[in-house]
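# here is my input; please provide its structure:
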Amino acid sequence: MGNPKAFLTIHRQEAGYRPLNERITDFGEVEQTLNSHDRRLQASRCMDCGVPFCNWACPIGNIQPEWQDLLYKGKWKEAYEVLESTCDFPEFTGRICPAPCEKSCVLKLSADEPVTIRENEVAIAEAAFREGYVLPQHPIRNGKKVAIIGAGPAGMVVANQLNRKGYEVTVYEKQDKVGGLLRYGIPNFKLHKNVIDRRVNLMKQEGISFVTSTEIGKDISAKELVEKFDAVCVCIGAEVPRDLPIEGRELKGVHFALELLSQQNQILEGKSFDNDKLINAKGKKVLVIGGGDTGSDCIGTSARHGAIKVTQIEIMPKPPVGHNPATPWPMYPQVLKTSSSHEEGCHRRWNINTCRFIGENGQLKAVEIQEISWIKSEEGRMQMVPTGEKEIIEADLAFLAMGFVHPVQEGVIAQLELAVDNRKNITIDNRAAASTAKVFAAGDAATGASLVVRAMAGGRKAAQEIDTYLSQK
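Predicted coordinates:
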């Protein structure tokens, strides 16, 4: 720790967002950056705690105090090397991670001014690319081959880790481009897709093969896969959104959130859609059902389309502001979160149940809702109880952003099981799963829907398990 008193004299300074009236006119990244001098000052605030709770809270185990100190001292290259030792793609996590490390920073507890760890992380990563510190690595090959199904964050990490251990890695992706949720679920105003392309190009230079527009069981059989490769890792993500099977669900104008987000990202990459399939909120009243990050992304996208009104409803109670006794430090705080998209114009409501969609000539026109409260039953379960009269919200578009159910794995997994002809040895559960029959899983395919950084952590774990399995084989 180069400056042991910096946290006493230097306050937390965030880079902040681009001006609202400017950023809602485009899909450029909303977050700004600090100059290198101010960034180093922010890094100096790290106290190098005896027990670094930031490290404890980080799913991938980043050793933040070490690279914060290197950044403060101006050793950008060394800072990147330490950062990359635990995080395969800091340019991703530095942009989209909710930063549980910052919520567990001792300065969050003592002064409510945690170190700007996430912003510092992406600053280090961008400097590394800008200054040419990130160069292709060409490891000595060990003669073994691994197939990865799915090119999202977990699959990319598994590929990156195994490739650098000397394995010949082939990644199969059913979409036409690599990235998974990073490319097709997260808006450009949070993560511009050239950031993904830059990393994918580097991985290709290092010898990783990406086979896109290819679906296992359709374009290539599972049998062919397990015969051709020494191990297979399933990283198909959690692609099944939670539905809302109520009256009027079939109406035109009711969409899953990812239908909007994926289509918009594809449009920005040059793809066009027929008018009957195009989802656009220009001049429309929008209702977003679900209060999480995906719902927030729908709000920001609708604002950029030119929606005349956006309402977001959440079935759960409004979280506390600032501090929640139920989630004390160093736990991740369940408190009210206001995103950049919320600032761009949105009416938010909590404890609201959606009763039915109302249409006219097959087109959504309104949504019937009702205020509710939550009580604990005699069995200890939380139950929803109506507390208000039903009311009508006018809406031309409704986006379902209620999370994801655990992915339906039976298709791919069953095919792989039969292909290795050893069903009883296959283990796919809530861990990065491994089996004696060379089938593994990582990311949301193993755990259910979670954070990108947790999918990346699962990818690292699966890569280690695959390496152990093939080394012992």
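# C-alpha only now, for contacts and for neighbours.
Noted.
# what segments of the stretch 151-300 of the chain are helices?
Assigned by DSSP state H, counting those that start in this stretch, the stretch 151-300 of the chain shows helices spanning 153-164, 181-184, 193-205, 222-228, 257-268, 293-305.
# run a quick neighbour tally on Lys271.
Applying other CA atoms under 10 Å, we find 10 residues neighbouring Lys271.
# would you check how far apart it and Gln264 are?
Taking CA to CA, to the nearest Å as the measure, Lys271 falls 9 Å from Gln264.
# so who does the spatially most central residue of the chain touch?
Centroid-nearest residue in the chain: Val452, 3.6 Å away (criterion: CA atoms, centre = their mean). By CA atoms under 8 Å, 6 or more residues apart in numbering, the contact list for Val452 reads Thr93, Cys97, Pro153, Ala154.
# which residue comes closest to the second one once chain neighbours are left out?
Yep, that's Cys97 we're talking about. Val453 (6.6 Å; CA to CA, 6 or more residues apart in numbering).
# please give the structure of this sequence too, so both can be compared:
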Amino acid sequence: MGNPTGFLKLDRQLPADRDPSERLIDWLEVHEHMPEDGIKEQASRCMDCGVPFCQSGESRFAPQVAGCPVNNLIPEWNDLVYHGRWKEAVQRLHKTNNFPEFTGRVCPAPCEGSCVLGINAPPVTIKHHEYAIIERAFEEGWVVAEPPSRRTGKTVAVVGSGPGGLAAAAQLNKAGHLVTVYERADRIGGLLMYGIPNMKLEKHVVQRRIDIMKEEGITFVTNTEIGKDISAQTLHADFDAVVIATGATKPRDLPVEGRELKGVHFAMDFLKANTKSLLDSGHQDGKFISAKGKNVVIIGGGDTGTDCVGTSLRHGCEHVMQLEIMPRPADARLPSNPWPEWPKTLLVDYGQSEAIAKQGDDPRHYLVMTKKFEGDDEGNIKAVHTVHIEWAKDEQGRMFPKEIEGTETRLEADLVLLAMGFTGPEEAILDQLEIEKDARSNAKAEYDKFQTNVKGVFACGDARRGQSLIVWAIDEGRRAAREVDTFLMGQSYLP
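Take a look at the predicted model:
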């Protein structure tokens, strides 16, 4: 590396976040920018470690073991950044990742979890370098449309325009195939457009990439649901190959008393309506679920729960609380969670930090189970009844939540958001094509093959693997594209 002692002399630094009092009154991205000299200094912390675990995510070990699923050439572009060779850095970055502007913003950075420096010091700020490289490239005009020099005449339909579908489409287009992407929403982007709030991923960033892909020859069709507006059988007959990348969009429900009350919503319905109204009218149309002036209870954690916290605060809620059934993570790695496993430690994300700034405490409450919802005379949610639990083993050795007597609590609530994850893909297209499913109701297709039981139909991303990370969806989209290309042409030169 250019600075072999950088990791010894420099501490980990990230750009500051905007003050909560400022960012809670808008929907702009949370983070400030770091000067170029600071980015170069941080890049110099990348060690000449010999075996860069950061760039070697393995599907068979995920998510226990960290590492980059798309095998980003991290030490290489860290060194290029340190030497100010930004154009070469973005060329290296694009070799493995079609959309570093997305992962540089919203990926939880499993690469940093396996950074060798992280064994006994804070890891390298890999995710921020990825963001800095691609944004510099866009500023300099280095990211331009690169349509293929020849066309094969083969046609491919990609169902779903989230990160997996877009990655597959981009790679198949590079191979010269005629690609059409179908999206049931009114805007392209899937999870990137409507599942992630604007303050984490501003939508002009998504549209910027979509516009380039259009210039490269990809056709996008919106407001069209395969299995409803167009039958899956018709699609299969009309195209030489089909890639199913619909995501895992069936939300996990909470079947307790009072679930039918008004004011109890799935988190994704809340987030999608909010972003659509923001983009359509700046929230002037009123076509969203407002948290203004309400006591909000969010059931579930993870990124979706955090996004609900941040969105509720921006609406001007009275108070927001998150209930999590799992224990509070440790402040530091436990002996049972050694490097290079993903560190199961307490994180304070942007939503929690905003709640702390506004309310004075962390909104998360751990080891809490919801028992029932209480409504008023008009059928509106009024309160959530909970009990504290501890995790115990049953006679078969399986873990279960054991209620702790005397810990029952009644929480006032005007809005309840269910953020408990997803159970799998919606089934219309799978059923119409008679695609086999695995035990978790996902499309059954082997990793690195992606071929379903139906000839010419492939599945990738969350529709195949279940709810996962954006970077895994990109990895699967790229790998699936190679398999589709091989199916169509007999061989593939795609990476």
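# doesn't Pro59 make contact with the residue nearest to Cys97 of structure 1?
Yes: Val453 of structure 1 sits in contact with Pro59 when judged by CA atoms under 8 Å, with a separation of 6.5 Å.
# neighbour count winner among the two?
Set Val453 of structure 1 next to Pro59 and count neighbours by other CA under 10 Å: Val453 wins out with 24 against 19.
# of all the helices of the stretch 151-300 of structure 1, which one is nearest Glu410 of structure 1?
Nearest to Glu410 of structure 1 among the helices of the stretch 151-300 of structure 1 is helix 222-228 (12.7 Å), distances taken as CA to CA.
# give me the buried positions along that closest one.
Ala222, Lys223, Leu225, Val226 (16 or more other CA atoms under 10 Å).
# what residue of structure 2 takes the place of the first one?
With TM-score structural alignment as the criterion, the equivalent of Ala222 of structure 1 in structure 2 is Ala232.
# grab the nearest non-local neighbour of Leu191 of structure 2.
Gly162 (5.4 Å).
# got the contact list for the one you found?
Ile188, Gly189, Gly190, Leu191, Leu192, Ala245, Thr246, Gly247.
# hmm, try it at 6 Å
With contact taken as CA atoms under 6 Å, 6 or more residues apart in numbering, Gly162 of structure 2 is in contact with Gly189, Gly190, Leu191.
# ok, now Ser302 of structure 1?
Counting by CA under 6 Å, 6+ apart, Ser302 of structure 1 has contacts Ala281.
# distance of it relative to Gly16 of structure 1?
22 Å.
# what's the answer for His255 of structure 1, then?
Relative to Gly16 of structure 1, and taking CA to CA, His255 of structure 1 is found at 32 Å.
# ok, those two, which is more surrounded?
Remark: of His255 of structure 1 and Gly16, His255 carries more neighbours, 19 against 12, as counted by other CA under 10 Å.
# what do we get in structure 2 for that one?
Alignment note: His255 of structure 1 maps to His265 in structure 2; criterion TM-score structural alignment.
# its match against Leu417, yeah?
Yes: between His265 of structure 2 and Leu417 there is a contact at 5.1 Å, judged by CA atoms under 6 Å.
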